[in-house]
Every structure is written in structure tokens, then in C-alpha cells.
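K.L.:
Give the three-dimensional model of this entry:
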Amino acid sequence: MKALGFPKSHRLLRPADYSKVFDDVKLKVPHRNFLILATPNDLGHARVGLVFSKRNLKLAVQRNRVKRQVRETFRHQNDLPGVDIVLLGRQGLASLDNPTLQSILNDLWRRLKKKYHQSSPSRAAESQPAGRGTG
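P.N.:
All right, here's what the predicted structure looks like:
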């Protein structure tokens, strides 16, 4: 069984990494409680950055709980495309329990993969094995 870690290589660490996503958004996945902004990278794997404000989640314990859930669901997404992702929290997150958060996040990751493959047919074709055409 493959170990599911969350190494530094899978995180957005520097302000420049966040700025790159905010300045050049290619994919948006909205939800009532979250907003995912993403832009392709050349690393071959996804990286995630989290933005949760005190305005939307008043207590640190609430922010930390939601961030843990996001990281945990992200770790289990082994087929995400090579994109840099910024996940922003919106109001109403504090009232959600963990199973609800997990189901929302899993749906958001699925929608992100779908949008990525719809928006970039050339990248989707590159990821297909050679000799598998539609003709």
C-alpha cells in the first residue's frame, strides 16, 4: 500500500506561489463554502495552498479543523493533474461537521479534475497512452 504523505513539494509555500495562482487563474470551482482557484504547473503533481480568514472562521480551532480536513482529502487525491491550487474558505464553514466537509471537498476535487480535462483537451490527450485514438 502506498504511503499517503503531505510533503513540502505538494504545498504552496511562498507568497510568489500564491501570487502566481491569483494573477493567472485558469480554473475556478465555486461552492457555497469554498472557492478553488487553480493554474497549471510544470511539476507533474498538484500543490495546494489554503486561505481561511478570521472573518469567516472566527476561532483558530475552527480554522485548524477545516485545514486538517482539506489536507486529508487532498492527500487521498492521487490522480489530480499538475496544477497549483488555492482553496479559499467562505462563510458558513464553522457550522459544518467533518463528514459533511469531507464529502464537499471530495466533490470539489472531482469537479476540479473534470474542469481541468474539459478546459485542456491537449493535456488530456497527452495523458492518454499512445495509440489510443478515437478514430
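K.L.:
For the rest of this, base every contact and every neighbour count on C-alpha atoms.
P.N.:
Noted.
K.L.:
which ones are touching the residue nearest the centre of the chain?
P.N.:
Nearest to the geometric centre of the chain sits residue 85, at 4.7 Å (CA atoms, centre = their mean). By CA atoms under 8 Å, 6 or more residues apart in numbering, the residues touching residue 85 are 21, 36-39, 46-49.
K.L.:
Closest one of those to residue 101?
P.N.:
residue 36 (14.5 Å; CA to CA).
K.L.:
list the helices and strands the helix or strand hosting that closest one packs on?
P.N.:
Using DSSP states H and E, residue 36 maps to strand 34-40. Here strand 34-40 touches helix 15-23, strand 27-30, strand 83-89, going by 3 or more CA pairs under 8 Å, 6 or more residues apart in numbering; DSSP states H and E.
K.L.:
Can you say which of the ones you listed is packed in most?
P.N.:
Ranked by mean neighbour count, these are led by strand 83-89 with a mean of 23 (mean count of other CA atoms under 10 Å).
K.L.:
Let's see this one next, to set against the first:
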Amino acid sequence: MPAEIEFQQPASLNHRQNKFCFGKSLRLLCAADFKPVFDNAPLRASHQNFLILARFNQLSHARLGLVMAKKHLKHAVERNRFKRLVRENFRLQQQAFSGVDMVFLSRNGLEQLSNSDFTQQLNQQWQRIFKKMRHHRLTSQAQTSPANNTKAKEVNANVKTADL
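P.N.:
Below is the predicted model of the structure:
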């Protein structure tokens, strides 16, 4: 008796349904995508061996760009290893970074890190970016909200009159 054969959906359908995928829409691909991040990156997380620049975008999802210089990582094997590690780590955390473009830049000494050490350091830097992102959104929201500004002025006026 032949075994039951399970038919899977085509990969293209799985790709659209999976919220943890890393398709082309989640990548910075051309110079025009990278330029705004390099020119104006209000969010930065620096580590001895790498740098992450981030900037808010007008999209509902996060995008990632990778810059692995031959100057810092001599062998293609090393460059590819770190690209895979960054992409995988970003893929798992992309929901937290919606609306942000990020660029990962390598620095000297990156090849010295083991995969686990690198992942740990990268997670710490993602957390720093996330905190700065949250802080930046809260402060910009408070500054742009007219209701908050009028309430703050009323409170300040009440405090000044109470002091007299």
C-alpha cells in the first residue's frame, strides 16, 4: 500500500504568508536606498567591530542594508558568514523595527568574533537602536501634538500663578 503523499503549497504562497521572511522588499538594494540613511541617520548604535545606522522611512516595514568591506573582512567566506548572521538576526526581529531603514557596516576585527559572540553583540545593538527609536518617536510625538502643547502651556501658567 503506497504511503500518503502530502502536497505542500508552492514556495511563493508560503513566502507571502510568512511574516518572518526576508524578501527583496525588506532590503536596501541600490545607492538611492542607502543614501538617505548615510546622509541623515538620527539613530546609531556603535560597537568596536561594527556600526548600525538607522533612519525612519515612510513604509510599514523595516529594511536592512549591509556594507561588508573587503578592507575589514578579507575573505568572501567571512563576509558571507556575517551577512547571513545579520540577515537572520534581523529577520527574527524585524517586527520591532517597522518603519525604519537600517544599514549595518563592518569594522576592523569583526572576523575575530565567533558566531555566538557576534549574535550577542548584535542583539545588544538592536536593543540600543530600539530604545532610541522609541525615545525619538515619543519626543517627536510630544512636540508635534498641539493638544499636548496647549496642556503644557496651561500647566506652566497655573504653576506660575500659584507661585505668586
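K.L.:
Go through the helices and strands packed on strand 34-40 of the first structure and name the closest to residue 121 of the first structure.
P.N.:
Of all these, it is strand 27-30 that lies closest to residue 121 of the first structure, at 13.9 Å by CA to CA.
K.L.:
And the closest one, what does it pack against?
P.N.:
Against strand 27-30 of the first structure (3+ CA pairs under 8 Å, 6+ apart) you get strand 34-40, helix 98-119.
K.L.:
picking that back up, the helices and strands packed on strand 34-40 of the first structure: which one's closest to residue 2 of the first structure?
P.N.:
Residue 2 of the first structure lies closest, by CA to CA, to one member of those: strand 83-89, at 21.7 Å.
K.L.:
quick one: that closest one to the second structure mean distance?
P.N.:
For strand 83-89 of the first structure, the mean deviation from the second structure after alignment is 0.6 Å (mean CA distance after the TM-score superposition for the first structure).
K.L.:
how near is residue 158 of the second structure to residue 150 of the second structure?
P.N.:
12 Å (CA to CA, to the nearest Å).
K.L.:
Also residue 97 of the second structure?
P.N.:
In terms of CA to CA, residue 97 of the second structure sits 31 Å off from residue 150 of the second structure.
K.L.:
Ok, residue 61 of the second structure next?
P.N.:
Per CA to CA, residue 61 of the second structure is found 33 Å from residue 150 of the second structure.
K.L.:
And residue 156 of the second structure, by the same measure?
P.N.:
Counting by CA to CA, the gap from residue 156 of the second structure to residue 150 of the second structure is 10 Å.
K.L.:
do residue 107 of the second structure as well
P.N.:
Applying CA to CA, the value for residue 107 of the second structure to residue 150 of the second structure is 47 Å.
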